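Enquirer: Okay, sequence plus prediction incoming.
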Amino acid sequence: MIGRRLILSELQKRYADIWAVRCTNLEIEPGEFVSIVGPSGSGKTSLLTMIAGFEMPTAGTIRIGDKDVTPLPPNRRDIGMVFQKYALFPHLTVGQNIAFPLKMRRALSGAPLKSRLEEILQLVQLSEYRDRYPNQLSGGQQQRVAVARALVFDPPVILMDEPLGALDKKLREAMQFELKRIQQRLGATVVYVTHDQDEALAMSDRVAVMRQGELQQIGTPTELYGKPANAFVADFIGVMNFVPGTYVGTESGKHVFQVAEDVLLRAPTVSDGSAIHLVKGSPLHLAIRPEHISLAPSGQNRDSTGAGIVEASVFFGSTNILLVRLTRLPSVVLRVELPAGQATAFEQGSSVNLLIDEARVQTFPIKEGFAA
């Protein structure tokens, strides 16, 4: 394992009157792959540039292993970096580009350098391209050269800023698996910034969600998707339906909410527990994922939550996404995800009953904001 622990303590960055990063604490374990996500202006890039040493923090410390690197310039932090623009030297071959960090550090020369270069070329599956120039490579191959160059000197931490952003969708997905394979084989510590939530969920051991310079939640992809800490995370990670409701009491150990005059919805718990004190009449957001809603033809299921009209149905291969407007709450349109075979029964304009998996309903304070 080449990775070291990365610890950010009380890290802050301020530009004049604007706080780019506020009091952030984050500990990344050796060999862990952590993605940082958030909307534009959330502070994720500022966080990365401070770790890299391109920006000095206003306050706080950055430690790699047992070493405080906060005052060190980028070239003394020994961090590997991969960016969306690969910044390969056009006049150097693949082998020369990859070997460049070793030569600059005077870490290896002669036979040991050739041996290390061959090892890395095999790892990224580019041995046969050693003598080609960057303009003779595809986008995916150039990206692998950039990754190999960042790995060749066994850095304790690797920073990646939108490294797959320039690739088309199919190649991007293929490279996600390739990057994860390489990272796991080496045991590299990776901090990965991306605007693509699906990419972060697919690749990461943990995902950190930022908003307006503050860390909202860090957890495994399963935790963030299934148990978001607040409405912002719920809305930003994946797709979430929100329905306004009012707390009316308890029934059989479940909280009961009124969402329309004669429509009740139940939820097993309140998402942030003791932080919310439920009293009758409390307004809340009720949240449910599209895959946790099913449909039945109108009048066929008496256990349904309510009635609606299908406004649209879009085919996505194995699934269909349907937009259903609630009859009793016409301001609310729910997104429903069904297997393609089931969706054929519900054409645009169909009257349907909605069946919500109440065990999956989550609740959040009405005052919380959503993702931008």
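Expert: Nice, thanks for sending it over.
Enquirer: contacts and neighbour counts: CA atoms only from here.
Expert: Fine.
Enquirer: For the stretch 251-372 of the chain, just list every one of the helices.
Expert: Using DSSP state H, counting those that start in this stretch, the helices assigned to the stretch 251-372 of the chain run over residues 340-343.
Enquirer: adding another structure so you can compare the two:
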Amino acid sequence: MKKPYFEVTDLRVRAGRFELQDVSFSLDKGEYLIILGPTGCGKTMLLETLAGLRKPVAGQMLLDNHDITNWTPEVRAFGFAYQDSLLYPFLSVRENILFGARARKRHKEEKILQRMDRLAEAMGISHLLERFPRALSGGEKQRVSLARAILVSPPVLLLDEPLSALDPQTRHAMRELLHEVHQSEGLDMIHVTHDFNEALQLGTKMIVMNKGKIVQQGEPMNVFHQPHSLFVAGFLKSENVIKGRIENISGTRWFKNIENEWIVGPLPEKKITDSNQKEVYLMIHAGQLEVSPNNDSLLKKPNAWNAYVEKVMINSTHVELICNGRGCWHAALSRNEWQRLALDIGSKVTLSVDIRNTHLIENP
């Protein structure tokens, strides 16, 4: 069986009263891991431990089958780019990029100098090499920091919220740049962020943390569509999470929301792992909720009910509707679909859902 390229097992780290607890994950060569979680959950602390800046009290880290748990930061040589770029103000852009190579006494190698020129060109900063950090914009500083972090082809590149302080246009450009770097360099990348859009656009794997623990991990879309807990669903801003229970009706099992006398089903057996009457939560993403002009004949469809539009929110990519009828519902339409349906506040609609597009959270 093939061993992971980078493997972390049962890692525990203490800092005062706070502790990272039993953190375990693995990466194959060339994977891009996104770490999500609320402020104070231990994301940066984990990165610093991976880099060797903090010493764990227990656990193991293996890199290419070598135990690096007690290696110093210089020996493990991971690349690290912080949120605020941390450039040296008294060094030029060129000297900042070469700083890590200088520490390894490689800054005069022709191969390193040529690589620096290629990176600077790819990142659009070749014209800035003789400038000093005070003359750079936020996006330019981040590009310099990233170039410095990857210049010597680190075995793993660690990124601590590298895009959070940037304006939307620069953030979009930097996302594209990170994607290109990952594809062209084939680096293992571990990226801490609060932005789930970054996770979907960049990550091949995702970890969600809370209070020093990993509470879920997997492929980003799988975590998004199948959160294991109310915390994960809430943190990822999952819409339409409804409390209820499973009931047996004529030999099949259905979800019933007691408060609004609303049922959907029958539920596929694979969605249910426990007995009837247990409290569960049903989740329907806004994009999975179908919206049609009000028509009583549509109520003959499975899992359909009437409502009215209470609020309309238009943004650059889609239109969000808040509908009221047997509860409060969030729906999302493309701008073209919204215009075609001619829906506005007060419009009567019929909502429906394909039961295959629902998700049960049985362990809230």
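Expert: Alright, I've got the coordinates. Because the structure is a prediction, the values reported are computed rather than measured.
Enquirer: ok, and what's touching stretch 145-153 of the first structure?
Expert: Outside stretch 145-153 of the first structure, the residues within contact range by C-alpha atoms under 8 Å, 6 or more residues apart in numbering are 80-82, 86-88, 94, 97-102, 116-117, 120-121, 124, 126, 158.
Enquirer: List only those of these flagged as buried.
Expert: Buried residues within the contacts of stretch 145-153 of the first structure, defined by neighbour count using 16 or more other C-alpha atoms under 10 Å: 80-82, 86, 88, 94, 97-102, 116-117, 120-121, 124, 126, 158.
Enquirer: In contact with the closest residue in space to Phe132 of the second structure that isn't next to it in sequence, which residues are there?
Expert: Excluding the flanking residues, the one nearest Phe132 of the second structure by C-alpha to C-alpha, 6 or more residues apart in numbering is Ser92, at 4.5 Å. Ser92 of the second structure sits next to Leu129, Glu130, Arg131, Phe132, Pro133 when contact means C-alpha under 8 Å, 6+ apart.
Enquirer: Looks like the second one contacts Asn96 (just checking).
Expert: No. Under the criterion of C-alpha atoms under 8 Å, Glu130 of the second structure makes no contact with Asn96, lying 10.3 Å away.
Enquirer: what's the matching range in the first structure for the helix or strand hosting Gln169 of the second structure?
Expert: Using DSSP states H and E, Gln169 of the second structure sits within helix 168-185. Mapped onto the first structure using TM-score structural alignment, helix 168-185 of the second structure covers residues 169-186.
Enquirer: what about that stretch, how far off from the second structure?
Expert: Once the two models are superposed, stretch 169-186 of the first structure sits on average 1.0 Å from its counterpart in the second structure (mean C-alpha distance after the TM-score superposition for the first structure).
Enquirer: Show the residue spans covered by the helices in the stretch 51-200 of the first structure.
Expert: Using DSSP H, counting those that start in this stretch, the helices found in the stretch 51-200 of the first structure span residues 94-105, 110-123, 139-151, 169-186, 197-203.
Enquirer: helices or strands next to the fourth one in the packing?
Expert: Helices and strands touching helix 169-186 of the first structure, as assessed by 3 or more C-alpha pairs under 8 Å, 6 or more residues apart in numbering; DSSP states H and E, comprise helix 197-203.
Enquirer: Which of the contacts of Ser92 of the second structure ranks first by neighbour count?
Expert: Compared across the contacts of Ser92 of the second structure, Pro133 has the highest neighbour count, 22 neighbours, by other C-alpha atoms under 10 Å.
Enquirer: So that residue versus Asn260 of the second structure, what's the distance?
Expert: According to C-alpha to C-alpha, to the nearest Å, Pro133 of the second structure stands 59 Å off from Asn260 of the second structure.
Enquirer: which ones are touching the counterpart of Trp254 of the second structure in the first structure?
Expert: Aligned by TM-score structural alignment, Trp254 of the second structure pairs with Val256 of the first structure. The contact partners of Val256 of the first structure, taken as C-alpha under 8 Å, 6+ apart, are Tyr247, Val248, Gly249, Thr250, Leu264, Leu265, Arg266, Ala267.
Enquirer: Not counting sequence-adjacent ones, nearest residue to Val256 of the first structure?
Expert: Val256 of the first structure's closest residue in space is Arg266 (C-alpha to C-alpha, 6+ apart), at 4.5 Å.
Enquirer: picking up where we left off before, contacts made by the match of helix 168-185 of the second structure with the rest, please.
Expert: Defining contact as C-alpha under 8 Å, 6+ apart, one finds that stretch 169-186 of the first structure is touched by 1-2, 31, 33, 123-124, 140, 164-165, 189-190, 199, 202-203.
Enquirer: Could you pull out the buried residues of stretch 109-117 of the second structure?
Expert: Buried positions in stretch 109-117 of the second structure, judged by neighbour count with 16+ other C-alpha under 10 Å: Ile112, Leu113, Arg115, Met116.
Enquirer: circling back to that earlier point, could you single out the most deeply buried of the helices of the stretch 51-200 of the first structure?
Expert: Compared across the helices of the stretch 51-200 of the first structure, helix 139-151 shows the largest average neighbour count, a mean of 23 (mean count of other C-alpha atoms under 10 Å).
Enquirer: okay, the helices of the stretch 51-200 of the first structure in JSON lines with distance to Ala343 of the first structure next?
Expert: As requested, those are exported to JSON lines (distance: least, C-alpha to C-alpha, whole Å):
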{"stretch": "helix 94-105", "distance to Ala343 of the first structure": "50"}
{"stretch": "helix 110-123", "distance to Ala343 of the first structure": "44"}
{"stretch": "helix 139-151", "distance to Ala343 of the first structure": "37"}
{"stretch": "helix 169-186", "distance to Ala343 of the first structure": "26"}
{"stretch": "helix 197-203", "distance to Ala343 of the first structure": "24"}
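Enquirer: For Gly308 of the first structure, which of those is the nearest?
Expert: Within the helices of the stretch 51-200 of the first structure, the stretch nearest Gly308 of the first structure is helix 197-203; the backing value is 29.5 Å (C-alpha to C-alpha).
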